[in-house]
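# Here's a sequence, model it:
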Amino acid sequence: MTTAIITDINTRIHTLMMDLGQAKDIVGTSPDISPATNEAARELLRVEKLAVRDRQLNDKSWQTTKQTILTQLHHEILARFKQELEDTDTLYSKVLGINESMPDALDILNVRASSIGRIEPVIATMPWLVKDLIKMVNMPKYRRFDKRGKGIAVDNLRMALSFIGIENLKMVVPSMAMRRWLPQITDPYPSIKSRLWANSIGTAICCRKLAQLKGQDEGMLFTLGMLHNIGYIAVIRLYFRLFDQVLQEALKEAQDGQLKSEYDALRELQPDADFLRDLMMQYGAALSVKIIERMDMRRVYINHAMSEFAKDMPMTKMTPMAKILTQSVAYTRFRLLRDSKLITTDEAKQYLQHFHMPKGSLAILKSTNLGKLDLSMTTNTSDEN
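Got it, this is the predicted structure:
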């Protein structure tokens, strides 16, 4: 499969994260507007022909004005964006808001001697995670019952962790962390958050399934799959923050200078999906490497695999973990595109062939729910009081 076609598929998935309509435009599946066929419609077109032409000319001039100003804004945003990328600590703590205890928690969960007693004090330093874990085990589908059939209400961290169990925590903790880091406000593209999540959890689940098939560490590969998008999240958060910042400065400048036309144009500007998509494709993976390195995990050995993936190394030269990540990313992208009818059967076949999926893996992944964690939690009657 040619590099051009792979790039095309990757462009589709990144555009899909922004907006389904724009992704459909790329593959030419936007619904056609049927031409007017009845007499009334033809008469309307004839009568309004000149008026429509004038409006179009005016609209085109106004759109050109707005595009020129947007280009100027993006020039300034890009300069600041590149500058911000140099400060990994600020991206880590301010833009993403990663708690310094999270790497320790992930480390503890991925050692053989991991236990509830060891992980509890670390998780206790993250109140939001404590709250989410307790809320989770009190959900109807996970609730346990005593011998009398009465539901056991969980109100403390130790009990919640015991109910979930270490093996499940290896999936639950990185998943809850990723959900917390997702961008919250992405107007006018509200689907970014849900599609980023679908991409992250799908890749993580694929990584775990392929790890089982290839005899690799399931917990570590699940974490790698979940974290591989963290650089993309930083790009998105940073872009929306900088867009608002630069736009507000430009509005004030136009207002102070009594530049009414420029001011009116600025008020109509919105974040640009194409510009953000290009930022994600250019900087996302490399930034994931920097952030994962900044996490400085001692027991979760995923830095090198993430680096190989970001460099787009030939699969024949990749380490086993990097190969599984690459295959998992590809398969998840295929599923997301297929679900949105943005990839043909022939394209999908060629695309997946390029990644040399392990024997038997496609059948396994086909029957796998990529949007739901496969937790093995006992929900039957418990002896605990």
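
# For the rest of this, base every contact and every neighbour count on C-alpha atoms.
OK.

# Distance from the longest helix anywhere in the chain to the middle of the chain?
In terms of residue count, the longest helix belonging to the chain (DSSP state H) is helix 49-85. Between the centre of helix 49-85 and the centre of its chain there are 28 Å (CA atoms, centre = their mean, to the nearest Å).

# Buried residues of it, list them for me.
66, 69, 70, 73, 74, 77, 78, 81, 84, 85 (16 or more other CA atoms under 10 Å).

# and the closest residue to the last one other than its chain neighbours, what does it touch?
Among residues not flanking residue 85 along the chain, residue 91 sits closest, at 7.3 Å (CA to CA, 6 or more residues apart in numbering). Contacts here follow CA atoms under 8 Å, 6 or more residues apart in numbering; on that basis residue 91 touches 84, 85, 97, 234.

# Check residue 200 too.
Residue 200 makes contact with 225, 226, 227, 228, 229, according to CA under 8 Å, 6+ apart.

# burial of the fourth one, as a residue count?
Meaning residue 228. By the criterion of other CA atoms under 10 Å, residue 228 has 29 neighbours.

# Pull up the gap between the closest residue to it other than its chain neighbours and residue 124, please.
Spatial nearest neighbour of residue 228, excluding adjacent residues (CA to CA, 6+ apart): residue 288 at 6.1 Å. Going from residue 288 to residue 124 by CA to CA, to the nearest Å gives 26 Å.

# and what of residue 211?
Separation of residue 211 from residue 124 (CA to CA) stands at 30 Å.

# How about residue 42?
To residue 124, residue 42 is 71 Å away according to CA to CA.

# These two: who's more crowded?
Ranked by neighbour count (other CA under 10 Å), residue 42 and residue 124 place residue 124 first, with 15 against 12.

# now the helices: where do they sit in the stretch 101-250 of the chain?
With helices called from DSSP state H, counting those that start in this stretch, the stretch 101-250 of the chain shows them at 102-109, 116-123, 127-137, 157-164, 166-181, 191-214, 218-227, 230-256.

# out of those, nearest to residue 321?
Closest to residue 321 of the helices of the stretch 101-250 of the chain, according to CA to CA: helix 218-227, at 7.0 Å.

# Another sequence for comparison is provided below:
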Amino acid sequence: MSIPQQALFEQFVASLDHARTVSPFFKAKHPEFGHGSIVKKKHFFLDVDKQAHNLREKHNANHAHVVQARSAKFHQVLKQIVSQQVTENPSQLIHIANIDTFAGQCMDMLAKPACSNSLFEPLAMEIPWFYDQIIKIVNNKPFHKTDKNNNPITVDTLKTAINFIGFENLQMLLPALIFKRTLPQITDPYPEIKHRVWELAVGTANCAKFLAPDYKLNPAFMFMAAMFHYVGKNTVTRIFFKQFDILHKEQMQSAEKALMKDEFESLRDVTPDPSTLAELVAQHASHVSDAIIKEMTFSYLPIHTLFHQLAHNDYEQSAPQLINSCERYVQTRMLLKQHLISADTAKTQLLQLQFSGRQLSALNKMAIKQLKFVDLS
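Prediction:
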């Protein structure tokens, strides 16, 4: 049975191995995957050893079945907890996302034609980590400069750092730095989540920026908006793993206290379920992004209406349509790279996007995984 591409992608973000088990294309190419890809060696047992071996196999199979049933019940409770947290107190989501109070005001200021060092610096200094990050960045490629003797110029003041980097580059760099701090850090046993979301966000932002002029949209604004579209995904993921740990600990302690040995042993082997996480992200992420943007006190950038449209799948206007199309484009490229969809499926998906042949051709030639800065030298 086929799985919608969006659902396949969300499971891929959490776990490549799990995505392979639900990808019809991958399973057709690798029928052995998930069914013991290593051929078992032939063993010769004495009768008594054979009986013990069979008992162990039966016990393991029974235990796996019990764990699966326990996990299903556990994740039903977890879904309710996560859904309740993301819907009942939206004003707290910005703190869970790890976004600083002055982030919105700083991005607003950078977007204004009248932006200057004297106006931007005081706001930027209200972000605790900004100075250290920007000094580190400006003293490394691609921004570090050399004197006439080719010796590196060390920058240690914010004013000089801003001059070296330039406001045009800061319009991309600041949103990227703010977004990177929202990425979930503790996602065991799926450490790749933050890397895949970062790749998706940067790719979508780069594509939206590149195509923005075709739609008479501001490239810097579309870059920022496309990247922050995934803040909700990061926040739901943070909540999922934190609440998993809390609930797991509570249920383990309860089972131990009640001397429920079988329940304790089955709970011990319950791990975060990628399908449940994917379902929660699909259900809540865009609404969480919208709620967080509302708390970021933007007053200049026209972002509130855009995120409301994205949260309600309203793609009538150019900006939400472009972000949605760029997201689907990047997802298709990422799935194709991992052989989770066929080349024919990818081609069909791409032809369904609101892109011209010229636009698709240009995107296909782009390296979309890295931030691209303007050379001001």
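
# ok so, going back, looking at the contacts of residue 91 of the first structure, which is nearest residue 176 of the first structure?
residue 97 (13.5 Å).

# and the closest residue to that closest one other than its chain neighbours, how far is that from residue 135 of the first structure?
The shortest distance from residue 97 of the first structure to any non-neighbouring residue, by CA to CA, 6+ apart, is to residue 181 (7.0 Å). Separation of residue 181 of the first structure from residue 135 of the first structure (CA to CA): 19 Å.

# ok, residue 274 of the second structure - contacts?
Shown in contact with residue 274 of the second structure (CA under 8 Å, 6+ apart): 11, 14, 15, 18.

# Residue 175 of the first structure now?
The contact partners of residue 175 of the first structure, by CA under 8 Å, 6+ apart, come to 201, 226.

# Map it across to the second structure for me.
Matched by TM-score structural alignment, residue 175 of the first structure corresponds to residue 176 in the second structure.

# To which residue of the first structure is residue 291 of the second structure aligned?
Correspondence of residue 291 of the second structure to the first structure, assessed by TM-score structural alignment: residue 290.

# For its match, which non-adjacent residue is spatially closest?
With CA to CA, 6+ apart as the criterion, residue 290 of the first structure has its nearest non-adjacent residue at 7.2 Å, and that residue is residue 88.

# Following element in sequence after the longest helix of the first structure, please.
Next in sequence after helix 49-85 of the first structure, counting helices and strands by DSSP states H and E, comes helix 88-90.

# distance from that next one to the second structure after superposition?
Its matched residues in the second structure lie on average 1.7 Å from helix 88-90 of the first structure after superposition (mean CA distance after the TM-score superposition for the first structure).

# now that helix, how far from the chain's geometric center?
Taking the mean of its C-alpha atoms, helix 88-90 of the first structure sits 20 Å from the chain's own mean (CA atoms, centre = their mean).

# what's it aligned against in the second structure?
Counting by TM-score structural alignment, helix 88-90 of the first structure falls onto residues 90-92 of the second structure.

# roughly how far apart are residue 62 of the first structure and residue 22 of the first structure?
Noted for residue 62 of the first structure: a distance of 22 Å to residue 22 of the first structure, by CA to CA.

# Kindly report the same for residue 359 of the first structure.
With distances taken as CA to CA, residue 359 of the first structure is found 35 Å from residue 22 of the first structure.

# do residue 117 of the first structure as well
Residue 117 of the first structure is 50 Å from residue 22 of the first structure, by CA to CA.

# ok, the two, which is more surrounded?
Comparing residue 117 of the first structure with residue 22 by neighbour count (other CA under 10 Å), the higher total belongs to residue 22, at 18 against 11.

# Which residue in the second structure aligns with that one?
So, by TM-score structural alignment, residue 22 of the first structure is matched to residue 18.

# thought that match was touching residue 10?
No: between residue 18 of the second structure and residue 10 there is no contact under CA atoms under 8 Å: 10.6 Å.

# Give the closest residue to the spatially most central residue of the first structure in space, chain neighbours not counted.
For the first structure, the residue sitting closest to the mean C-alpha position, by CA atoms, centre = their mean, is residue 196 at 2.3 Å. Distances taken as CA to CA, 6+ apart place residue 17 nearest to residue 196 of the first structure, at 6.6 Å, with adjacent residues excluded.

# That neighbour and residue 53 of the first structure: what is the separation?
In this view, residue 17 of the first structure and residue 53 of the first structure are 35 Å apart by CA to CA.

# I'd guessed residue 295 of the first structure sits against residue 101; true?
No: applying CA under 8 Å as the test, residue 295 of the first structure and residue 101 come out as separate, 9.6 Å apart.

# Give me the more crowded residue out of those two.
Taking other CA under 10 Å, residue 295 of the first structure and residue 101 do not tie; residue 295 has more neighbours (18 against 15).

# picking that back up, so which other helices or strands are in contact with the helix or strand containing the match of residue 22 of the first structure?
Using DSSP H and E, residue 18 of the second structure sits in helix 16-22. Contacts defined by 3 or more CA pairs under 8 Å, 6 or more residues apart in numbering; DSSP states H and E place helix 16-22 of the second structure against helix 5-14, helix 24-29.

# If we use 10 Å, what do you get?
helix 5-14, helix 24-29, helix 274-295 (3 or more CA pairs under 10 Å, 6 or more residues apart in numbering; DSSP states H and E).
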